[in-house]
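Student: sequence unknown, structure follows:
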């Protein structure tokens, strides 16, 4: 499913974020130390190789809502944008910190002339953010930011499960096309 919002194509797919060959930058749902871990961080670090962890080391730690950019190393993408989402019920205000992740990632994408970016469902896994709420925050933030984007023309949500995809598609369908 996709929708065009202010000349930006926003799409939801089920798949592996480490295998998005037609995307310039992928977003890592990072931990504060920017180290390999489980989930998205583990998949991206594994495919990118040890150079990614080496490049990340001096950039850590980051705080919830922050993002940093590195090269893609052995990934098919030029860049990785590492975002630290909030831990639900711990980092407050959760919605604001999660929205800040998406805004900061888009800002870095614009600064580095990125035309396409792929996001996972930030904070909705081990960090416990309710999936439907995370999808609403993500899609509203993207829709609000779309009018100001000059470089980014495609935003893809790469979702691990069919359930995640359905929830994000439902949130996307409630956003008005412009």
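Tutor: Okay, I see it. Remember, predicted model here, so these are calculated numbers, not experimental data.
Student: every contact and neighbour count from this point should use C-alpha atoms.
Tutor: OK.
Student: now do the contacts for residue 44.
Tutor: Contacts of residue 44 were listed using CA atoms under 8 Å, 6 or more residues apart in numbering, and they are 17, 18, 28, 75.
Student: adding another structure so you can compare the two:
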């Protein structure tokens, strides 16, 4: 399984499924959600309204899936991240990790092989950026390293158009994965889990060092850094023992 960081427009990013930072009513009125709705077309809001009529409002941390409308991806996962509350930091962090985990599990449940995730809750929900990114990366690491799980996901992309957010993703990912012991690459790793669903280029230019690390759980991660056209990329390729 590979973890990549991209500077790119989420609405045109080339993956099977993207994650939308939604609210409990799936009303896409601002931030990432509004941009996705504008690009996907009106039917996306109609589909989300039908989910709410059928199942009721979502809880924080829940994820549901819809068709992608006019977007190049196959589907959209709408996840409800927490609104930041300085008096409930631990709960906010737990709910954000849950939102990411349910998104990953739902993508796998729908047999997708690639997913793009933005900095959920860091915008109008006010979650401090660095803390937000730390919890997103931690949730991804926990998902990848959970023993005995099976997943269809092969690529996880962290995507944002903002330089500050992209740099935060790269910095935190390197900090979480880049300080392990070195190893020699071996064979490609089979992915991981499942959960609930509410509904049914030009050649890259290598600009970094190529090295591989191993987590304490035995997960091998190959670190590269490169640029693809106007997209900044930090890639972390996981390889099983």
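Tutor: Right, received. Where do you want to start? Everything quoted here is computed from the prediction, not taken from an experiment.
Student: superposed, what's their TM-score?
Tutor: The TM-score (TM-score structural alignment, normalised by the length of the first structure) is 0.91; 170 aligned residues with a CA RMSD of 1.5 Å.
Student: would you list every one of the helices in the first structure?
Tutor: Remark: helices assigned in the first structure by DSSP state H are 39-48, 50-56, 94-111, 131-146, 162-173.
Student: columns distance to residue 67 of the first structure on top of the ones you listed, output as a markdown table?
Tutor: Formatted as a markdown table, the helices of the first structure follow (distance: least, CA to CA, whole Å):
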| stretch | distance to residue 67 of the first structure |
| --- | --- |
| helix 39-48 | 14 |
| helix 50-56 | 12 |
| helix 94-111 | 6 |
| helix 131-146 | 15 |
| helix 162-173 | 22 |
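Student: out of those, flag the one nearest residue 71 of the first structure.
Tutor: Distances from residue 71 of the first structure to each of the helices of the first structure were compared using CA to CA; the minimum, 7.3 Å, belongs to helix 50-56.
Student: read off where the closest one ends up in the second structure.
Tutor: Under TM-score structural alignment, the alignment places helix 50-56 of the first structure onto residues 42-48 of the second structure.
Student: that stretch vs the first structure - mean distance after superposition?
Tutor: Once superposed with the first structure, the aligned residues differ from stretch 42-48 of the second structure by a mean of 0.7 Å; criterion: mean CA distance after the TM-score superposition for the first structure.
Student: distance from that stretch to the middle of the chain?
Tutor: Going by CA atoms, centre = their mean, to the nearest Å, the spacing between the C-alpha centre of stretch 42-48 of the second structure and its chain's C-alpha centre is 22 Å.
Student: just give me the match in the second structure for residue 67 of the first structure.
Tutor: For residue 67 of the first structure, the aligned position in the second structure is residue 63, judged by TM-score structural alignment.
Student: ok, that match touching residue 104?
Tutor: No. In this structure, residue 63 of the second structure is not within contact of residue 104 by CA atoms under 8 Å, at 9.4 Å.
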